[in-house]
Structures are given as C-alpha cells and as structure tokens.
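Q: Could you look at this predicted model? Sequence included:
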Amino acid sequence: MIIVLFFIAHWYLSLLMQTFFLHRYAAHKMFTMSPAWEKTFYIFTWLFQGSSFLSPYAYGVMHRLHHAYVDTENDPHSPSFSSSLMDMMWKTKNYYNNIVKRTDSIDPKFKKGVPHWEFMEKIGDSWISRIGWGILYILIYVQFATSWWMFLLIPIHFLMGPVHGAIINWFAHKYGYVNFKVDDTAKNLLPFDFLMMGESYHNNHHKYGGRANFGFKWHEFDPTYPFILMLNKLGIIKLKPNNDLNYM
C-alpha cells in the first residue's frame, strides 16, 4: 500500500509542477509571480520531478516552438514527423539538450521572458542529482515493496517527466475528440481528465493557448485550475486579466 501511495504521489506532484510551473507559467505566462516564488517553484520542481527534472527554461522554449510550428518538421515533438513514440521522445531529448546546453539556433523571440535560474538548472540536470534520486526510489521500494511486480514501476519514476510529456505529445495528437477546429492534429484525449490534471484537453489548449482553465465542456474538469485560483487568491501568483490570449 505504501508503494502504491508513493507512486501516485510522485505521479501527481511531478505532473503538477509540469502543468502549473513549466507549462502554464514558463511557456505561456498565464500568470505572474515574484522572483522569490519563482525560485520556490523551481525547487519544488526539482523535489517533485526528482530524477526526471525538466528545465523550466528548456521546457518553456521548446513548448513555444511546439505551438508555433505544430505538426511541421520544425515541431520539436510531432507524431506526424516521427516513426514511433520512441523516435519522437529521442528527437525531443535532443531538442531539449541543445536548449539546455545553449547550442541551439532558436529565434530569441521564443526565449523572451522564459524563467531561468542557472544554479537550480545545473543541480536538477546533473547526473549526481538524477542518480541520487534514482537510488532513493530504489531504496524506498526495497524497504516497502510487498510484491515483485511493484519493482516494475521504478523505471516510470526515473522517467516521470518525459512520460507525462509523451502521453500528451504523442497520444493527444492521435486519439481523442475535438471541440474546436484548429490547424493541427491536437485532440482532447480524455473526457474527464483524472490522469493528466487538465493536460489531456489538448485541442482546447491549442485553440486558446493562453487560457488558464483547459476545460470547456461541463465534464471537462481541469484539476490544476482550482489550484491556480487558490494561489491567485492567496496572492502567490497573479492571473492575467485576459488569459484567453496566446503568449505571442
């Protein structure tokens, strides 16, 4: 039972940082926050994503490219230009690494305003950090696992961030339903998004790229949006007056 709870906690806490901080803040700037809170959420991202820490800077830049060039050869992660899920993930990794290492030739407009804390980025992306988190996961499983099959979950812990990204970037461009006509293949993967905290309403998001609430229909509950409203109410973040506009 402890292992199941640990897996669920890691899944949703990691996903929360990805959808709230990396996606809705770093990439789209749907709300603002103080430099101190930005650094706080940087640390939370490292703590919750652990071994699969994704650079908010690289994620933000790459996601902006995805919206600008979706389903073209310049899209960092398009199923239309990848032979398989693994091929897409490998291409995404290369894009990501080039941005992290500053060896890219991306137009500066896509980098404007994207948060960057070099100290935390270096820690999160270091092999010492990734291996350290991985060892911690293994020790937890050795201590609390009650069946052999539980150990099969460990690789997902190692790659939690990329797994979350692959679910949306691959499957939500292949399967699902459409609320809005858009010039790409983005679809809503789940009618009730219990799995991806609103991220699976991908067609909605591609239609209204700056809208903080990804849900539209009565059944499309976005679990991240109440969290955003709570932080806005507490003064930790400030929602932009018109967040239906795209970041551009």
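A: Arrived safely, thanks for sending.
Q: all contacts plus neighbour counts: C-alpha atoms, from now on.
A: Fine.
Q: Which strands and helices lie in contact with the longest helix seen in the chain?
A: Longest helix in the chain, counting residues (DSSP state H): helix 127-144. With contacts taken as 3 or more C-alpha pairs under 8 Å, 6 or more residues apart in numbering; DSSP states H and E, helix 127-144 sits against helix 2-16, helix 154-158.
Q: Turn those into a markdown table, including distance to I236 and mean neighbour count.
A: Formatted as a markdown table, the helices and strands packed on helix 127-144 follow (distance: least, C-alpha to C-alpha, whole Å; neighbours: other C-alpha atoms under 10 Å):
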| stretch | distance to I236 | mean neighbour count |
| --- | --- | --- |
| helix 2-16 | 16 | 17 |
| helix 154-158 | 29 | 17 |
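Q: and those helices as JSON lines, adding distance to F48?
A: Output for the helices and strands packed on helix 127-144, formatted as JSON lines (distance: least, C-alpha to C-alpha, whole Å):
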{"stretch": "helix 2-16", "distance to F48": "5"}
{"stretch": "helix 154-158", "distance to F48": "11"}
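Q: out of those, which comes closest to A172?
A: A172 lies closest to helix 2-16 among these, at 16.1 Å (C-alpha to C-alpha).
Q: Alongside the first one, take a look at this:
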Amino acid sequence: MEGPRPPLPATQRKFKTGTTGFMLAIHVGAVFALLPRFWSLQGVIVLAVLYWATVLGVTLGLHRLVAHRGFEAPRWVERLLVLMGTLACQSGPIEWVGLHRHHHLFSDQPNDHHDAARGLWWAHSEWMLHKIPALTEIHRFTGDMEKDPFYRWLDRWFLLLQLPLGAGLYWYGNWAGVPGGGLGLVLWGIPLRLVLVYHVTWLVNSATHAFGYRNFDCPDRSRNCWWVALLTFGEGWHNNHHAYPHSARHGLRWFEFDITWQHIRALRALGLARRVRIAPVFGHRGDAPASA
C-alpha cells in the first residue's frame, strides 16, 4: 500500500476531452447559478430536495443495495433508488458499481483507480479525467447487473436523464413566476446540484483516506471522518465500511450517526427491506456480520 508511486504511463497522462470538457461546463454553470439574479427560495428548495434524492440514490441505491448487496428490496424499489443515483451523473450504474467493486478489491494499491497514495487531488477527482485500466475490467465485477436491460439502458443513456428534469424545472419556473425564471431553477437543480454532489461524494475517495480515526486495522488508508459522514449521509464512516463492506450499517459506534442507515431502517419497517446485513456493533459479541 505504502511507498511512492511511479509516474503514470504515457497512455494515461492525456486528459480525456469529453469528461474534462463536461466537468468544466458543469462547474461554470454552477458559478452562474450563484449570480444574484438567479436566487430564489424555490431554487433552494429544488436544490435541497434533489440533493437528498441524488445522494441517497448513490449511498442507499448504488452503494449499499446494489454494489454490496447489504440488504434486499423489491425490484421496483431497487430500480427507483438506482434511477435516483444515476441522476448524480457519475457514469451509468453498471460502470459505477463495477469501479466501486474494483476499488474494494485493490483499495489503495497501485492498481486502485483512485489510489490515495497518488495524492488527495488524484483520489478526489483527477483520476476520472484520465484513461484508467480499471474500465476494461468492469465486466468482471458486474455480471449480476448486465443481465438487466434496464440497467444496460441506464448505463448507456444516463446523461439523458437530465433533459426531462431540466425541461420540468424550466417549465415550472416560468409558469410559477419564480425569480430568475425557469433558467434559474435549471441552474440550481442541475449544474449547482451536480457540483455539490460530485465534491461531497468524491470526499469519500479522498478525505476519508487521509483524515479521521480508525476503528479497524484494515490494509488500506480508510478512515472515519465525521464531517464527511454528515455531508454524505453516513458514507464518511469509511474505515468501518472497509472492515465490513457488506454491512448495510456504516456508523457502528453510538456517536457515528448514519443517515442512510436510518432510511434502511425505515424501509425495513415498511416491509421494503429484508435480509439486512449488519456488522457487529461495538459492545456486542461476535466477529462476523449478522443478518437482521
């Protein structure tokens, strides 16, 4: 895990034009959203609701349900959560899950695509601007998802999800006479939301491999970082997660508040989550994850 990393090979040093251009455009759009002319209470509400839906789609849907199968849910619930997570525009669900499973297999090793030993900026976001070998191995990790035509469609056309969302926001903003109009709601609901969700979720790759404490002696740099946990609905308890990847609950100590886990508890109470896998809680006996 430790030790200096060799420079990237020449084939990986070139920036990917499409991804880099898209990220620049989204960040410019987020800056425009903050202009006073586009400020409105409705914009704040749209941002808050879509932030909740998108982050929860990533943490609850793509991550704990699909990538690690920490619990089971009816197919319509799973697909709805994956659809919410795909709104994050972090590639399609098959690629997202495949890369995440690859990361767990090689966490903080030289072939980890966001290897934290290459530096915080690389782990945070630079890795995605370059050609990474892990993309060629995704099919090794996603056989369960590739059988589903819905997931295959989302993986190919995930960017198109922003079009009906943008059209709806634009229509409502103009119809309701929102300050800043429909364009203001679009800017708050798409580029500003995406930039916030990007950097918040990317902190799990960067900050939680550098800052915080460790409950478990994992063979990587994973750490528990409380402020990342707050922003990411519990994903910041990263050392716990790397110790027990299949646990649907990440916050294991009484003070490790896990918002995503509370949503799973609610789903279970409604009969929409079953076979929930939980790591041993501190103060309880047992070494292996249990079911609840």
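A: Ah, there it is. Please read these numbers as outputs of a predicted model, since none were measured by experiment.
Q: Tell me which residue lies nearest the centroid of structure 2.
A: Note on structure 2: the residue nearest the mean C-alpha position is V58, at 4.3 Å, using C-alpha atoms, centre = their mean.
Q: In space, what's closest to that one - neighbours in sequence excluded?
A: G85 (4.3 Å; C-alpha to C-alpha, 6 or more residues apart in numbering).
Q: buried residues in whichever strand or helix holds the one you found?
A: Per DSSP states H and E: G85 of structure 2 is located in helix 75-86. By neighbour count on 16 or more other C-alpha atoms under 10 Å, the buried set for helix 75-86 of structure 2 is E78, R79, L81, V82, L83, M84, G85, T86.
Q: so which of those would you say is closest to C225 of structure 2?
A: G85 (22.5 Å).
Q: Give the aligned equivalent of P110 of structure 2 in structure 1.
A: Aligned by TM-score structural alignment, P110 of structure 2 pairs with E73 of structure 1.
Q: Surely that match is within a helix?
A: No: according to DSSP: H, G, I helix; E, B strand; the rest coil, E73 of structure 1 belongs to no helix; its state is coil.
Q: Relative to H66 of structure 1, how far out is it?
A: 10 Å (C-alpha to C-alpha, to the nearest Å).
Q: same deal with N188 of structure 1?
A: N188 of structure 1 is 17 Å from H66 of structure 1, by C-alpha to C-alpha.
Q: which residue ranges form the strands in structure 1?
A: 31-33, 237-239 (DSSP state E).
Q: count of residues packed around the closest residue to the match of P110 of structure 2 other than its chain neighbours?
A: Computed as C-alpha to C-alpha, 6+ apart, the closest residue to E73 of structure 1 that is not its neighbour in sequence is F81, at 6.3 Å. By the criterion of other C-alpha atoms under 10 Å, F81 of structure 1 has 15 neighbours.
Q: need the contact list for F81 of structure 1.
A: Contacts for F81 of structure 1 were tallied using C-alpha atoms under 8 Å, 6 or more residues apart in numbering; they are D71, T72, E73, M88.
Q: likewise G176 of structure 1?
A: By C-alpha under 8 Å, 6+ apart, the neighbours of G176 of structure 1 are K187, N188, L189, L190.
Q: For the spatially closest residue to P74 of structure 2 that is not a sequence neighbour, which residues are in contact?
A: Computed as C-alpha to C-alpha, 6+ apart, the closest residue to P74 of structure 2 that is not its neighbour in sequence is L272, at 6.5 Å. Residues near L272 of structure 2 by C-alpha under 8 Å, 6+ apart: A73, P74, V77.
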